[in-house]
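Asker: Provided below for reference: sequence and predicted model.
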Amino acid sequence: MIFKARSTMTSALNKLLFLLVIAMQPVYNLVLASNTMTDSTIAPIKTIKLASLEWYPYQGSNLPNQGVATDIVMTVLKSKGYEVEIDYLPWSRQMRELENHRFDGILGAYFTKERTQKFIYSDCYLTSSEYFYKRSDSKISWKKLSDLKGYKIGLVRDYANSPQLDNADFLHKEYVNSDIANIKKLLNGSLDLIVINKKTAEYLLITSMAPFFNDIEAIKPPLITHKLCILFNRDDPKSKQYIADFNQGLAKIRKDGTYKKILQRHGFTP
């Protein structure tokens, strides 16, 4: 009788323990999932510091989401766990500061072969076309650069134009520090032509230069269409990881439709 009582008690205890294990299973699964998520999907926040330019409508501290280029770059980097810091500086200073490792990268830079000696690029995330602009009452046209001999051409200092134009020593080229300065010189007759990004010219001519909207115009064909990328210092050991993360994130937002939505939000054609 004693043995039977003990057997019955043991059976009841085992049954109770079994029921307790079953009852605790959801809690265990939740804890396990939480631990797995912490280990594999929640990465520590990383900070990346980028230099940028007041270059409308692509980049600008006063633009919605700081412009289409900034919107794309920040969306991608934040999706990869980065906290993004942006400082706005003149272009020439950006290049010096990047070379001296005061920034991790330059947010928007045209790809040029010359720059690859010191710097490396992310994948391209936008394209941008440069045009010659003239006064609307001018008869200047061109098919090849030699057609422009004898004209005064305004460029922005340290901007990448086209290799052919940059190396065309037979042309008269004058340099200033901004696109607006060039537009003003074109309007007052100090220059015959300027080189400027078409969307930048259109933006300036409906905002700060609106009274002169009909006074200057682009000359076809475009001088060059550039690829816009993030520029990183070649000898920074972190640069390759930045590029790998950005390129992976960019491919993802192109695929899931986010990239197209960003372009449309800023009035750009996908």
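Answerer: Alright, I've got the coordinates.
Asker: only C-alpha atoms for contact and neighbour calcs from this point on.
Answerer: Fine.
Asker: and the next helix or strand past the lengthiest helix in the chain?
Answerer: Across the chain, the longest stretch assigned as helix under DSSP state H is helix 2-40. Counting by DSSP states H and E, the next helix or strand C-terminal to helix 2-40 is strand 46-52.
Asker: hang on, the earlier thing: now do the longest helix of the chain: distance to the chain's middle.
Answerer: Averaging C-alpha positions (Cα atoms, centre = their mean, to the nearest Å) puts helix 2-40 54 Å from its chain's average.
Asker: before we move on, what about stretch 100-120?
Answerer: For stretch 100-120 - counting by Cα atoms, centre = their mean - the centre lies 13 Å from the chain centre.
Asker: next one: stretch 178-194
Answerer: Between the mean C-alpha point of stretch 178-194 and the mean C-alpha point of its chain there is a distance of 28 Å (Cα atoms, centre = their mean).
Asker: in it, which residues are buried?
Answerer: Of all the residues in stretch 178-194, those buried under the rule 16 or more other Cα atoms under 10 Å are 178-180, 182-183, 185-187, 191-194.
Asker: next up, a structure to set beside the first:
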Amino acid sequence: MIGSSRRRRLLCGVLGAFCLGGLLPTSAWAQHQPGALKVRLVSTEFPPYYASDLPGQGILGALVVDAFHRAGYAATIEFMPWARALQEAQRGYFDGIVGIWHSEERARNFAFSEPTAANEIGYYLSVVNQFDRKRLETLDGLIVGTVRDYRNPDVITRLKPKTEETVDDATNLRKLAAGRIDVALVDRRLAEHLLKTSLSNLRGKVIFSGRVIDTLPLYVAFSKSVPGYEAKLSALNRGLVILKTEGRFPLP
């Protein structure tokens, strides 16, 4: 695992390569490749990693589509709320799901690719709601905001604090700013992106605690209920190796 600052530079470099040279194909591009084998993937809005309104559908969205292209597949990504995306992928309505954390429970229904990047999960806090930061060690008496059907970090499973689920990370940060929860569990890059864009009105109202509590690799997972999933998994991994060899992979 490389340092967070170097990883951030690598992620930005991949995005910069896409924006400047059009090097990474998009899902729209993939849809018009005659004769290519098709792969239908699903995900949720999770910028800057992947989102429907980002160039190339995000850093990792573009990476996954390009990796499949290198292996002779045309991949498309559709976006919907996470809980629905996970359910529809599991039932085989899509070949797989982009940007998922591994768990033993999920591995019963999905086959996981090689890791594509990693989320740095940490606590976000309200500037107004002051409490002894030592309480973050135990979370005793604190309400922690989580997202429905996300896999929570091990520390949350171990400490078992009171939690409140919501549909997405943006809603979680809004609840934090409104004082409805004490702590929000959020990926640091995602929160930074939201606070610069759609949640810019919350800048200065919520802050990062300064501590990453868990680093969780991101995968593409293929539904075992879809016939031939093994070939698509193998194709993606081959494409990722090619991009890694070319230095176009976010993680070495």
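Answerer: Structure received. Just so you know, these numbers come straight off a predicted model, no measurement behind them.
Asker: just give the TM-score of the two.
Answerer: TM-score for the superposed chains, counting by TM-score structural alignment, normalised by the length of the second structure: 0.80, backed by 218 aligned residues with a Cα RMSD of 2.0 Å.
Asker: re earlier: just the buried residues of stretch 178-194 of the first structure: which are in strands?
Answerer: The strands in this structure, assigned by DSSP state E, contain 193-194 from those.
Asker: quick check: the farthest pair among the buried residues of stretch 178-194 of the first structure?
Answerer: Farthest pair in those (Cα to Cα) is S178 and D192. Separation: 16.7 Å.
Asker: quick check: H69 of the second structure touching G239?
Answerer: Yes - under the contact definition of Cα atoms under 8 Å, H69 of the second structure touches G239, with a separation of 7.4 Å.
Asker: for T127 of the first structure, state which of the buried residues of stretch 178-194 of the first structure is nearest.
Answerer: Out of these, the one with the shortest distance to T127 of the first structure is D179. That distance is 18.5 Å, counting by Cα to Cα.
Asker: and that closest one? What does it align with in the second structure?
Answerer: The alignment partner of D179 of the first structure in the second structure, by TM-score structural alignment, is D169.
Asker: now do the contacts for its match.
Answerer: By Cα atoms under 8 Å, 6 or more residues apart in numbering, the contact list for D169 of the second structure reads 146-147, 186, 191.
Asker: now with 7 Å?
Answerer: If a contact means Cα atoms under 7 Å, 6 or more residues apart in numbering, then D169 of the second structure has 147, 186 as its contacts.
Asker: ok, how many other residues are close to the counterpart of A191 of the second structure in the first structure?
Answerer: When the two structures are superposed using TM-score structural alignment, A191 of the second structure falls opposite A201 in the first structure. Taking other Cα atoms under 10 Å as the criterion, the count of residues near A201 of the first structure is 24.
Asker: and for W29 of the second structure?
Answerer: 14.
Asker: my reading is that it lies in a helix. Confirm?
Answerer: Yes - counting by DSSP: H, G, I helix; E, B strand; the rest coil, W29 of the second structure is found in a helix.
Asker: which residue in the first structure aligns with it?
Answerer: The alignment leaves W29 of the second structure without a partner in the first structure, by TM-score structural alignment.
Asker: measure W29 of the second structure to C19 of the second structure for me?
Answerer: In this structure, W29 of the second structure lies at 15 Å from C19 of the second structure, with Cα to Cα, to the nearest Å as the measure.
Asker: likewise for N172 of the second structure?
Answerer: Shown here: N172 of the second structure relative to C19 of the second structure, a distance of 30 Å by Cα to Cα.
Asker: now swap in G96 of the second structure and tell me
Answerer: Distance from G96 of the second structure to C19 of the second structure, counting by Cα to Cα: 26 Å.
Asker: ok, the two, which is more surrounded?
Answerer: Set G96 of the second structure next to C19 and count neighbours by other Cα under 10 Å: G96 wins out with 32 against 13.
Asker: what's the more buried one aligned with over in the first structure?
Answerer: Correspondence of G96 of the second structure to the first structure, assessed by TM-score structural alignment: G105.
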